[in-house]
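[1] can you look at this prediction? I've put the sequence above it.
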Amino acid sequence: DMGRIDGGIGVALRDPSLRVEVAEASEDIVPDDLRPVVDLLRSKMGVNTSYRIEIERPLPQHVGLGSRTQTLLAIGKGISLIEGLDYPPREIARIVRRGGTSGIGVAAFERGGFILDGGHSRRVKPDFLPSRASSAPPPPVLFQHPLPEDWYFVLAIPDVEPGAHGEKEIDIFKKFCPVPARDVEKISRIILLKILPAIIERDIEAFGEGITAIQNLGFKRVECDLRDKIIKDLFEVLRNSSYGHGMSSFGPTVFGVVDGEGAAKELEHELASFFKERGISGKLIRSCANNEGANCLLVEGNPVKT
């Protein structure tokens, strides 16, 4: 026992992207599911302004892309800028209780790129719980680095059961954690000695091999094993047509890593043919990394676009 839990890696992408507008208003015009969050932000920031909040371009929900974290951070950042407070993303995350398991979403919002977080000390977070059930702050970021802009991620999001969330997610954590120490050791070795050097050396082949290798280890293996058979079939397609592949969080989003937009278009076409042959619907997205993080713009009249 190293005295820490959680820990993970992730990448910020340009697409799909989120766009939120926050503006002062005479009374709250806020989506119902976001009203408690806005009330909490007002309370913690010590303000009493009313707001109009519009999700102009939402992220797909419950598909493993961290949509809830990005949405709440965007709203919190917008409110803080309107009020002249400029809270940093990590502090907003503490207020809205995000980052209690993974620090990837918060770090991606801050400045994008490839991210490795160091998990939580047992003194801060004694139990294995997802973010929504944890009061722990976001974990420390150990490594954050831009990815080459010609490295593309091709995402396939089949229309199947959404990724685990809510009480189901909590139950999975309770049932399968902690994962075997030998798996943690293998994952750590792959990240430290294969994935991170590959990023620095711009070696997409080694990067992809490392990403593929960890899909069958630790909690990621649990997440993959709980998914529909279609995920494993997509892995087979990606195994032969990309440098590396994996599933994002609980899925069902899977991805392949390729070199260049041309290769990304070819893989996207191949995956579209796969969906058609299987008679299933879904979304396909190709994207390079977002190496800057969120873009927050305060415009005349006080609306903030994030």
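    Structure received. Numbering: from 1, shown residues only.
[2] make it CA atoms for all contacts and neighbour counts henceforth
    Fine.
[3] closest to the centroid, which residue in the chain?
    Gly66 (4.0 Å; CA atoms, centre = their mean).
[4] packing partners of the longest helix seen in the chain?
    If you go by DSSP state H, the chain has its longest helix at helix 261-278. On a contact count with 3 or more CA pairs under 8 Å, 6 or more residues apart in numbering; DSSP states H and E, helix 261-278 meets strand 151-158, strand 282-288.
[5] buried set for the very next helix or strand once past the first one?
    By that I understand strand 151-158. Downstream of strand 151-158, the next assigned helix or strand under DSSP states H and E is helix 167-176. Residues 169-170, 172-173 are the ones in helix 167-176 that count as buried (16 or more other CA atoms under 10 Å).
[6] and stretch 41-59, what's buried?
    41-42, 45, 50-55, 58-59.
[7] which residues does that stretch contact?
    Applying CA atoms under 8 Å, 6 or more residues apart in numbering, the contact partners of stretch 41-59 are 16-31, 65, 67, 75-76, 80, 83, 95-96.
[8] circling back to that earlier point, tilt between the longest helix of the chain and strand 151-158?
    10 degrees (axes from the mean of the first three to the mean of the last three CA atoms, to 10 degrees).
[9] hmm, who's touching the host helix or strand of Val257?
    Per DSSP H and E, Val257 falls inside strand 254-259. Applying CA under 8 Å, 6+ apart, the contact partners of strand 254-259 are 150-157, 204, 208, 231, 234-235, 238, 241-248, 264.
[10] re earlier: between the buried residues of helix 167-176, which sits nearest Gly119?
    Phe173 (15.0 Å; CA to CA).
[11] the closest one and Arg278: what is the separation?
    The gap separating Phe173 from Arg278 is 32 Å, by CA to CA, to the nearest Å.
[12] cool, Gly46 as well?
    Taking CA to CA, one finds Gly46 at 54 Å from Arg278.
[13] so what's the residue nearest to the centre of the chain up against?
    By CA under 8 Å, 6+ apart, the neighbours of Gly66 are Gly105.
[14] Gly112 contacts Cys288, correct?
    No. Counting by CA atoms under 8 Å, Gly112 does not reach Cys288; the two are 11.4 Å apart.
[15] and for those two, which residues touch both?
    Leu13.
[16] on that earlier part again, could you say which of the helices and strands packed on helix 261-278 is packed most deeply?
    Mean neighbour count (mean count of other CA atoms under 10 Å) peaks for strand 151-158 among these, with a mean of 24.
[17] which helices and strands does that one pack with?
    Secondary elements touching strand 151-158 (3+ CA pairs under 8 Å, 6+ apart): strand 254-259, helix 261-278, strand 282-288.
[18] pick the most buried one from these.
    By mean count of other CA under 10 Å, these have strand 254-259 as the most buried, with a mean of 26.
[19] try this one side by side with the last:
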Amino acid sequence: MGDDASMLRVATPSRLHFGLLVPGAGDRRRFGGLGLALTQPRLLLEAHPAPAWTITGPEAERAHQCLQKLLQHSELAQAPPLHIKILEHIPAHVGLGSGTQLALALAWLLGKAAGLRPTLADLLRWTGRAARSVVGTAAFARGGFILDFGQRHPASPTPTFLRLEFPPPWHIAVLLPQYRPGLHGPAENEVFAQLGPEANRLSERLCRLALLEILPALLERRYFDFAEGLWEYNRLAGECFRPWQGGSPYNEMVGQITATIRERGLPAVGQSSWGPALFAIAPADLLGEMLQFIRQHYCEAIKEIIITTANATGAWYETAMSRGRVFALDSEA
């Protein structure tokens, strides 16, 4: 499958999505929202020259379907065949943005193999990603804490977002409950097709929370103000999705666990996207105490706990000779 000199790796973060600012149609800008890039779980792909296109590892079938779509683009069809190994993967359909990271990573690999220097606009054109939320795309490009300014019409070829540093002492726990997968694909598209202007009744409050509470507290490193603002934002952002989440802003199990965590003194907790993944953010000592309680009392309900930190770089690449960011800070991204 080729020697080490021809090896090319790409690694991407996962992401938390805290909720949309403008979920319904009818405004000049729609969607937008807040999110955070995570160091773990991550996607790690390794490619070598090969006689034919092959993909091995977890989620290989999903990756193969994505590959076939990408090869329909004339620029990418020029790439020589690769054997792509999925060395690490992001759990699918749990609210961590696995589909976007897989598509962008594969598109970048193919672009490089074809002798191109892909820009972020290229990746979005090839993959069709960022049609709704830009958070996952921004996590790939830059990492950090992300404010997505939403989509205008006609849409810009390059997404508009603000990226902020996330305090390294604030750690993140991702809890994956034993629960059905979150909405995705056609079912998710159908939900958004039904959301009109009435779904935006809380948008003004969500914007105030984002701009006047969460972001200033983040910049000033005021954890408890940040945490209370984020909890309210996440809860209110889920209100318009009650009909699809059992009459609650969260799915039922997440609602029970988040209430317990807050009662025990950790305020920055909620559901990522459609879930069922939930997050808890806190300084390491406070988070450690809470996780000990969760392991003791929710061992059957929680199938996995991932303790991680914010990703500050976005996706990165590695060859036998070099290693660096997929999009350097001064590059077009």
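    That came in fine, so what should we check first? A quick note: this is a predicted structure, and the numbers were derived from the prediction, not measured.
[20] circling back to that earlier point, can you put the buried residues of stretch 41-59 of structure 1 in TSV and add distance to Phe219 of structure 1 and secondary structure?
    Formatted as TSV, these follow (distance: CA to CA, whole Å; DSSP: H, G, I helix; E, B strand; the rest coil):
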residue	distance to Phe219 of structure 1	secondary structure
Leu41	32	helix
Arg42	36	helix
Met45	36	helix
Ser50	42	strand
Tyr51	40	strand
Arg52	39	strand
Ile53	36	strand
Glu54	35	strand
Ile55	32	strand
Pro58	28	coil
Leu59	25	coil
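[21] distance to Leu284 of structure 1 added to these, as CSV?
    Listed next are the buried residues of stretch 41-59 of structure 1 as CSV, based on distance: CA to CA, whole Å:
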residue, distance to Leu284 of structure 1
Leu41, 35
Arg42, 38
Met45, 39
Ser50, 38
Tyr51, 34
Arg52, 32
Ile53, 28
Glu54, 25
Ile55, 22
Pro58, 16
Leu59, 14
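[22] would you check which pair of those residues lies furthest apart?
    Met45 and Leu59 (26.1 Å).
[23] and of the helices and strands packed on helix 261-278 of structure 1, who's closest to Cys224 of structure 1?
    It's strand 151-158; of these, that one is closest to Cys224 of structure 1 (CA to CA) at 14.2 Å.
[24] state the distance from the residue mapped onto Ala264 of structure 1 from structure 2 to Trp108 of structure 2.
    By TM-score structural alignment, Ala264 of structure 1 lines up with Leu287 in structure 2. Distance, Leu287 of structure 2 to Trp108 of structure 2, using CA to CA: 36 Å.
[25] give the burial count for the equivalent of Glu201 of structure 1 over in structure 2, as a bare number.
    Structural alignment (TM-score structural alignment) places Glu201 of structure 1 against Glu220 in structure 2. Per other CA atoms under 10 Å, the neighbour tally for Glu220 of structure 2 reads 11.
[26] which residues in structure 2 form helices?
    60-70, 74-77, 98-113, 120-127, 135-141, 185-194, 203-208, 215-219, 223-237, 252-263, 284-297.
[27] can you give the contact residues for the last one?
    If I follow you right, that is helix 284-297 of structure 2. 169-173, 261, 264, 266, 280-281.
[28] now those residues in a markdown table, with distance to Thr158 of structure 2?
    Converted to a markdown table, those look like this (distance: CA to CA, whole Å):
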| residue | distance to Thr158 of structure 2 |
| --- | --- |
| Pro169 | 32 |
| Trp170 | 30 |
| His171 | 30 |
| Ile172 | 29 |
| Ala173 | 31 |
| Ile261 | 39 |
| Arg264 | 42 |
| Leu266 | 37 |
| Ala280 | 31 |
| Ile281 | 30 |
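[29] got the helices and strands packed on helix 261-278 of structure 1 as TSV, with distance to Gly105 of structure 1 columns?
    Output for these, formatted as TSV (distance: least, CA to CA, whole Å):
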stretch	distance to Gly105 of structure 1
strand 151-158	17
strand 282-288	17
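[30] which of the ones you listed sits closest to Arg189 of structure 1?
    strand 151-158 (23.0 Å).
[31] give me the angle between the closest one and strand 254-259.
    Using the same axes, to 10 degrees: strand 151-158 of structure 1 against strand 254-259 is 160 degrees.
[32] what's strand 151-158 of structure 1 aligned against in structure 2?
    Counting by TM-score structural alignment, strand 151-158 of structure 1 corresponds to 170-177 in structure 2.
[33] average offset of that stretch relative to structure 1?
    When structure 1 is overlaid, stretch 170-177 of structure 2 sits 1.0 Å from its aligned residues on average, using mean CA distance after the TM-score superposition for structure 1.
[34] how far off centre is that stretch?
    Mean-position distance between stretch 170-177 of structure 2 and its chain equals 14 Å (CA atoms, centre = their mean, to the nearest Å).
[35] residue contacts, Gly275 of structure 2?
    93-95, 181-182, 250-251.
[36] so what corresponds to it in structure 1?
    By TM-score structural alignment, Gly275 of structure 2 lines up with Gly251.
[37] which residues are in contact with the nearest residue to that match once chain neighbours are set aside?
    Nearest non-adjacent residue to Gly251 of structure 1, counting by CA to CA, 6 or more residues apart in numbering: Gly64, 4.6 Å away. Contacts for Gly64 of structure 1 were tallied using CA under 8 Å, 6+ apart; they are 163, 248-253.
[38] preserved in structure 2, out of these?
    Among the contacts of Gly64 of structure 1, the ones still in contact in structure 2 (both residues aligned by TM-score structural alignment, their matches' CA atoms under 8 Å) are 163, 248-253.
[39] among these, which one lies nearest to Glu223 of structure 1?
    Phe250 (5.3 Å).
[40] ok, the residue nearest to that closest one when sequence neighbours are not counted to Ala74 of structure 1 distance?
    Using CA to CA, 6+ apart and skipping the chain neighbours, the partner closest in space to Phe250 of structure 1 is Gly163 (4.9 Å). Between Gly163 of structure 1 and Ala74 of structure 1 the computed distance is 22 Å (CA to CA).
[41] Ala156 of structure 1 too?
    25 Å.
[42] and for Asp15 of structure 1?
    16 Å.
[43] so between those two, which is more surrounded?
    Shown here are Asp15 of structure 1 and Ala74; by other CA under 10 Å, Ala74 has more neighbours (27 against 15).
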